[in-house]
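Enquirer: kindly return the folded structure for what I paste below:
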Amino acid sequence: MQETTFELQERKTDKELYSYQQGALQNIFEKFDNEREDFHLLYQLPTGGGKTVIFSEIVRQYLKNHNKKVLVMTHRVELCNQTSAMLTSFGVVNKIVNSKANLDDQERYSCYVAMVETLNNRLNDDKLDISDVGLVIIDEAHYNSFTKLFKFFENAFILGVTATPLSSNKDLPMNGNYDELITGESIENLIENEFLARAETFQYDMGLTSLEVGSNGDYTVKSSADLYTSPSMLNKLLEAYLKHSKDKKTLIFNNGIETSIQVYYTFQNAGLPIMHLDNTATKKQRKQILKWFRETPNAILSSVSILTTGFDEPTIDTIILNRATKSLTLYYQMIGRGSRVLNNKSKFTVIDLGNNMYRFGPWGADLDWQAIFKSPNFYIDRIKDDEEIEGVFKHDLSDEIKAEFSKSDNTYFDIKSTYKDATFAGESSKVVLEKSIAHHAYICIENSEDVYDALALAKLLKEDIDNRIQVYAKCISKSTYNFLSWLKDDYQKKLNAYLRENFDTVFEDIHGHPPED
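Expert: Below you'll find the predicted structure:
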């Protein structure tokens, strides 16, 4: 490869490069100069750090110093158009190679921008001459769809860029396709230097063991819909929004269209300004919805993962993860949508309803990307599973429900500990539920004047009953859907019966006198 000395060239563009971006350019061009011409280099920089700015300047510098062409690959049409516009702003004349592009004039261009599938078709049909392409840049390089094209560029320098250098496919690690990783600024450094906003996070302890994992290694849409469209989960989402982000511009991520639509109706029925967007929307609909979202100060947008890349809306105040994911990349992409700084915005809110922070750690934690790149399976195999995460949860009443039990000092009941004690004493596991029912009855009576008050309070315990039954089912290793459903119904019936039969006795024990007639 032709050797070139790297310098920041003067150019007519409004894009100023920050010092850390200049440092990245220096490191990358050093590899151009010193490594073989077919070297595969991976560059990591957090979402919002300006990867497109960096590789646009790389293209400009490369074309100035090399008598070869450049190809930039993306995986989505929005990224394709954005990348082309950014290159143009850097003075790089480029051609978008899409399904409608006329390639008769391709010789006039030294830079192409293409989507991976379209490019694959054009190359297999021998419609695009790539014999003189010396540099290939791959945006969002963690997607494996790009690797099938590497065979066409055996003599080119390949530069992959990504915020998370961890392959989307465990069986195709990135170190199998890239020779070296260069890491950029950390999220914490970008926050400290006011390039990104700081996340203020709120985690909810969620029971997710009903979720199933699909062939792609992530939770299935169906099992997610079954859980997240339940009335209790929709209410939890609405309560979390009202508590932490009322009247703030909010982006909600869901796993599946059905869930997002149910979220839309839940918020709409509460009189809140919300719209729903998924990949079935037309270009016109999408444009209208995103315009409304941008221009409406307290707008809420419920979406289905399509806004994780190629979407930049700095006015977002809150990100709600109304889903669980096993993908570290998706986790960082979703939260990254709220991290853009704007005017006085120095922080944003993240509400996690999928145990994602327990699974991956806080957004912006000091991850060792070099270690993850070298030994991805070592990292993946140590991500906590749901049972391990939920094993340390202490499920108690929500703050809203607890307010109705203000006279009770202890609303928490430890199912797991009670089960261990019963087993040690040789008692039946049914004793655990009997003691739990007695405890629920006690706090209902403690906060009531008569049995009707107590029965009304018992209705408020549905979520707490569900949590206790889930823990109990794990203890006895029996958790089929029908069994759990029956157990929850049976528990509620027995609690109501207990209250009717024992109200007077328990009330007198608590207050030292029988209830007044």
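
Enquirer: for the rest of this, base every contact and every neighbour count on C-alpha atoms.
Expert: Will do.

Enquirer: and for Leu123, the neighbour number?
Expert: Leu123 has 15 neighbours, counted by other CA atoms under 10 Å.

Enquirer: I should have written Pro173 there, sorry.
Expert: Pro173 has 21 nearby residues by other CA under 10 Å.

Enquirer: and if you look at Ser145?
Expert: 13.

Enquirer: ok, now Asn496?
Expert: So Asn496, with other CA under 10 Å, has 18 neighbours.

Enquirer: now swap in Val93 and tell me
Expert: Neighbours of Val93 using other CA under 10 Å come to 16.

Enquirer: give me the distance between the helix or strand containing Ile137 and the centre of its chain.
Expert: In the assignment (DSSP states H and E), Ile137 maps to strand 133-139. A distance of 28 Å separates the centroid of the chain from that of strand 133-139, by CA atoms, centre = their mean, to the nearest Å.

Enquirer: cool, stretch 324-341 as well?
Expert: The answer for stretch 324-341 is 4 Å, by CA atoms, centre = their mean.

Enquirer: this one next, for a side-by-side:
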Amino acid sequence: MTKLQLITKNLVDTINTLTEEAEEIYILTSFVMKSGVKKILPSLKKAALRGAEIKIGTGDYLHITQPDALQLLVDELPEAEVRMWKSGGKSFHPKAYLFRTNGLGHLIVGSSNLSASALTSGIEWNLHAPPAVDKDIFEKGLEEFEGIFHHEYTIPVNKETIKQYRESYDQFHREQSVVKHWTEAEETEMIFAEPADQAEIVSEPTEPYIVSKETLYPRPAQKEALDALENTLEEEYDRALVVMATGLGKTYLAAFFARKFKRILFIAHQKELLTQAKKSFQHVMPERTAGILNADYKEKDVDMLFASVFTLGMKHHLESFAPTDFDLIIIDEFHHAATNSYQTILDYFQPEFLLGVTATPDRMDNKDVYSICDGNTAYRIHFIEAIQKNWLAPFVYYGVYDDTDYSALTWLGTRYDEEQLLQVQLKEEMAEKIETAWKKYRQTKTIGFCSSIRQAEFLSQYFNQKGWKTIALHSQTKSYSRQDAIKALDSGELDIIFTVDLFNEGIDIPSVDTLLFARPTQSLTIFTQQIGRGLRVADGKSHCVIIDLIGNYRNADIKLQVFDGDPDNKKKKKGIIPTVPENCHIEFDLEAVELLKEMTRKKNPRKDQLLYAYEELKLELGRRPSYLEFHLKAHADSKAIKEFYGSYSGFLHAIQEMTEQEEQVYLKHESWFQEVERTSMTKSYKMVVLSYMLSKGANKWLESITPEEVAPFFHDYLTSKEYRKRIDFSDKQSRELEQYEEKKVATLIDNMPMTKWSGSSKGMITFKNNQFQVHIEVEKEHEQILFKWTKEICEYRLHWHFERKDRVKV
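Expert: Below you'll find the predicted structure:
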């Protein structure tokens, strides 16, 4: 029997040998050095050439990782996906190498980071577990690797993120008194403290449903959504998105819908969500077989498979299925679906229907879930609307003033520096302020949301000393099991559960009637999810109290938009305090109101949000995002670009993101960019015509065209996607378009986009003698830039037009 192998020197030989035949290679080390990359780069390049999947994760703790090492990986191994853990000063020290060869997994864990000394002559201990030792431990290792690799604390390694890291790396080493640089012979390993914590979630108790002779019936919101999905099927869509507020039963909705299909794949990113979903589906369809695919279970041959996105996304497991094996694929918490982990799976499978379900509107964390579902949002209900229909409990929100100066804390892109934040949070006066607000407004059962484990433990200890019954519930809690904690809160044995992102997705304790936010709001998505934890209807519960500390932290002045059930309504008066349903109430400390007003006066929060979102997306992509990419992937509302800057190029000019030549083009043709950006579009026709012109290329797109010339392109574009035709044409026009009478289409183009646009363009566009032309004088060296930016605006406006129009029907 093959045994564990202890490797104390020349680990590089084992790594290179395994790399030679591996189809999957995963490396996770606390830091990487250029010397270490050079040792394994030749074998990795060969593996990449034969199509192996390569993922490399590292960290920035103590700034030991060398920027040159990252640059070498990006330059020499572009096929690999490389990500870096942003530690914020917290220890990060994994050392693991995983390989899958011919379906069998090898796991190496120990003390060796990715440096020459660690891989060759250094004093290192590493254990190699070959496949025969324990197959399950390799799968468990992969699951843990994926959880860290795609964690929200990691960033992609690319040109832009390396540039940013190099600046912080240089600054860190300038300020330290220790030796700053190592030769290859001098490189030493660092021994760190505890690994970073991973948030966990708890299974949701089975919801009570109306049962008659063992038949379950949908609740009202589910019935509405099912009717909408039925219409979607009749319209011959093959995918749809359902946005349904937390507490309305998204999982059971998916189960009811799934009865129409033979074989089902349900995908989620947490194992507890899979277990919960499996129980719900079996409750609806007890006659079908069900299984789980994750690090612990490999139950593939079933009617209903509940799969971890991380396990299923691995090449070995993914390719064990045929692309057409599943009739229905359901993505839970669909706002995650635009990440690489999900995209790999969605690109592989070809189901009869794809259903995405989420409680979080796609425009809050703004990945492009809309386009994944071909622009079809079948059903959407905001939690405010659900409250108005008495499907969720009303709330009373108290905004409590927090005089902490958060502006002095370092912002790490998605969160504050944890150590700096703790310095202001772990103070008795802060705990006293939180307790005072809680005692004043609380009801009976409270969840307290904290920034970190240390804050949760500190607040729990403080409250307990004051005579309250509380616990800190997190990934390292030993004294209470998750279910025991939930039962204790539900029965009244506990007053508060202090937690850290534990009750964000998929978990509900219906009896919870008080939510305490003892942390700055850093993500509007998470804030929305956490509010949903208190809105479930329960016996004896009249409403939910929300106690929220308001300080000058990021997003404090825009967080209240989550209470706006109709954000697209421009006619609605919007002030500092949002309007909520009659059975709800919002109340602020006077100081908190003044703070929000002052923040709004000092800066425009929407402008700031655009800049933050742009910078974050640029780091993610490794380059300047296009206009459409900003709309689809940035954490901001792209409509504000036109409102504040006239055009996307105007935005880039304002934030100094242009080269000297680009600035010349922008200043000379600013009126043209604004014309394309602002011309009215009740239909898509203008941009379709412009799209045809641009299809001729940078050198010819300004040549005049005729309606007859455009007609074939116009017809093909508007019939290639069913929803385009449905949105922009009446039934009669749709039938005519299907019949494709070129003369009628040409007449339509003549009457609508060409005549109307020429009349409103102030002379920039003319339509005379059947010739449509844009009048722009452009220098030869400026052609490509003018063409590129015009095309970006055109693509953005077409996408936004159909997206907006499709939303109107929901």
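
Enquirer: which part of structure 2 lines up with the next helix or strand after the strand holding Ile137 of structure 1?
Expert: Downstream of strand 133-139 of structure 1, the first helix or strand assigned by DSSP H and E is strand 157-162. Per the alignment by TM-score structural alignment, strand 157-162 of structure 1 matches residues 353-358 in structure 2.

Enquirer: residues contacting the residue nearest the centre of structure 2?
Expert: In structure 2, the centroid-proximal residue (CA atoms, centre = their mean) is His336; its distance is 4.7 Å. Contact partners of His336 of structure 2, counting by CA atoms under 8 Å, 6 or more residues apart in numbering, are 342, 367.

Enquirer: which bit of structure 1 covers the lengthiest helix in structure 2?
Expert: Longest among the helix segments of structure 2 by residue count, using DSSP state H, is helix 783-808. The counterpart of helix 783-808 of structure 2 in structure 1, using TM-score structural alignment, is absent.

Enquirer: which parts of that helix are buried?
Expert: 783, 786-787, 789-803, 805-806 (16 or more other CA atoms under 10 Å).

Enquirer: so the strand holding Ile137 of structure 1 matches what in structure 2?
Expert: So strand 133-139 of structure 1 sits over residues 326-332 in structure 2, by TM-score structural alignment.

Enquirer: okay, now Lys743 of structure 2: neighbour count?
Expert: 12.

Enquirer: ditto for the one 3 residues further on
Expert: Taking other CA under 10 Å as the criterion, the count of residues near Ala746 of structure 2 is 20.

Enquirer: and it, how far from His335 of structure 2?
Expert: Applying CA to CA, to the nearest Å, the value for Ala746 of structure 2 to His335 of structure 2 is 41 Å.

Enquirer: could you pull out the helices for the stretch 351-500 of structure 2?
Expert: For the stretch 351-500 of structure 2, the helices defined by DSSP state H, counting those that start in this stretch occupy 362-365, 369-372, 383-388, 418-425, 428-441, 453-465, 482-491.

Enquirer: now Met233 of structure 1. Nearest residue, chain neighbours left out?
Expert: Nearest non-adjacent residue to Met233 of structure 1, counting by CA to CA, 6 or more residues apart in numbering: Leu227, 7.2 Å away.

Enquirer: map that neighbour across to structure 2 for me.
Expert: Using TM-score structural alignment, Leu227 of structure 1 sits opposite Val424 in structure 2.

Enquirer: quick check: that match touching Leu409?
Expert: No: the pair Val424 of structure 2 and Leu409 fails to qualify as a contact (CA atoms under 8 Å) at a distance of 9.7 Å.

Enquirer: quick one, what contacts the closest residue to Asn169 of structure 1 other than its chain neighbours?
Expert: Closest residue to Asn169 of structure 1 apart from its sequence neighbours, by CA to CA, 6+ apart: Asn144 at 7.1 Å. By CA under 8 Å, 6+ apart, the residues touching Asn144 of structure 1 are 167-169, 172.

Enquirer: what's the most distant pair in those?
Expert: By the measure CA to CA, Ser168 and Leu172 form the most distant pair in the contacts of Asn144 of structure 1, at 8.0 Å.
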